[in-house]
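Peer 1: Coordinates for the following, if possible.
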Amino acid sequence: MRRLTHLAVFCLVAAVACAKKDTAANSTAADTTTPAAVAAPTPPPPAPLTLADVAGKWNMRAVPDSGDTTATTYVMTATADSTWTLQFPNGLKVPVKAMASGDSITVHAGPYASVRRKGMQVTTDGAFRRQGDRLTGTSTAHYKTTRPDSVLHLRVEGTKAP
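Peer 2: This next block holds a predicted model:
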């Protein structure tokens, strides 16, 4: 009889232990089937920038990334087509080819007489993004020379002329 009692107690303990594990397993299973927190949808990308979006006159300022920090200023006339112009304070007017790509405008000018390095020819390539009423970006000047400093990187910023 004593063995029967021990067996009954053992079965009761085992049943209680199994019941707790089943409850834990059931709650875990329930947790995995509950809907997870839904992430906020990704905002749509901005609409592509067009040449017409930046048409007008822009007062531009280009400053080298390092070394000489003297700014080169010019007025960039942007149109809805791909032919733009740069007008420097000395009167030099340079045609520019512009292209819109995604959220950027890329430009190419030259070769033309450099206003930074007298007596040298330069070709420039740049990329701008519109930030409100400003254009910001970079430009790389390639000078026609055999000297080691034939490339100049500049930060460019411009505001729309009234």
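
Peer 1: make it CA atoms for all contacts and neighbour counts henceforth
Peer 2: OK.

Peer 1: in the protein, which spans are strands?
Peer 2: Using DSSP state E, the strands of the chain run over 56-64, 72-78, 83-87, 93-101, 104-113, 121-131, 134-143, 151-160.

Peer 1: Proceed likewise with the subsequent sequence, for comparison:
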Amino acid sequence: MNRTLLVILAGCIIGAVRNPVEAQGGGIKLSDVAGTWVGRSMAGPKDSVFSTWVLTATADRQGWTFKRPKGDPYPMRIITVGGDSVVTEVGPYPSILRPGQTATTRFVGHYHGSKMTGTFEAHYPSGDVVKGKVAATRKK
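Peer 2: Okay, the predicted model is just below:
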């Protein structure tokens, strides 16, 4: 019996060392990333910047917005939160890459202090998908 308890305890300790975020209770909270984030979207083999934007994040699932330099803010939906990541979705909204079309875009942002990096997938009504990277810095 004592040996079984020792093996279970050792497994818990090893798990906590391997994945400290999960050991602390599930990782990032929306309140950890609340604020104004200035970002850019990149695509292509050289990560060319094709768009800049401002993401406003709140401490809960309400009030997140995505705004490009010339335009109104669009509401964002929080899809899931876990580890160091927040998955959001915005749209449909007018596409920058394809004038006259709309896109719905899903972002996977990995947050570390005042820096965020991640990916996006823009989905068009035709079924086309454009993928790329995002990076942002939280304004002070």
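
Peer 1: okay if I get the strands of the first structure as a markdown table plus mean neighbour count and distance to residue 30 of the first structure?
Peer 2: A markdown table is the format used below for the strands of the first structure (neighbours: other C-alpha atoms under 10 Å; distance: least, C-alpha to C-alpha, whole Å):
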| stretch | mean neighbour count | distance to residue 30 of the first structure |
| --- | --- | --- |
| strand 56-64 | 20 | 62 |
| strand 72-78 | 20 | 61 |
| strand 83-87 | 19 | 64 |
| strand 93-101 | 17 | 49 |
| strand 104-113 | 18 | 49 |
| strand 121-131 | 18 | 49 |
| strand 134-143 | 19 | 53 |
| strand 151-160 | 19 | 57 |
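
Peer 1: Turn these into CSV, columns for distance to residue 25 of the first structure.
Peer 2: Supplementary listing: those in CSV, determined by distance: least, C-alpha to C-alpha, whole Å:
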stretch, distance to residue 25 of the first structure
strand 56-64, 65
strand 72-78, 67
strand 83-87, 70
strand 93-101, 55
strand 104-113, 55
strand 121-131, 55
strand 134-143, 58
strand 151-160, 61
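
Peer 1: Out of those, which gets nearest to residue 13 of the first structure?
Peer 2: strand 121-131 (71.3 Å; C-alpha to C-alpha).

Peer 1: That closest one against the second structure, how far on average?
Peer 2: Mean deviation of strand 121-131 of the first structure relative to the second structure after superposition (mean C-alpha distance after the TM-score superposition for the first structure): 0.9 Å.

Peer 1: Which residue range of the second structure does stretch 16-35 of the first structure align onto?
Peer 2: Mapping stretch 16-35 of the first structure onto the second structure (TM-score structural alignment) gives no aligned residues.

Peer 1: What residue in the first structure is paired with residue 33 of the second structure?
Peer 2: Using TM-score structural alignment, the partner of residue 33 of the second structure in the first structure is residue 54.

Peer 1: Next one: its match from residue 144 of the first structure, what distance?
Peer 2: From residue 54 of the first structure across to residue 144 of the first structure, the span is 31 Å (C-alpha to C-alpha, to the nearest Å).
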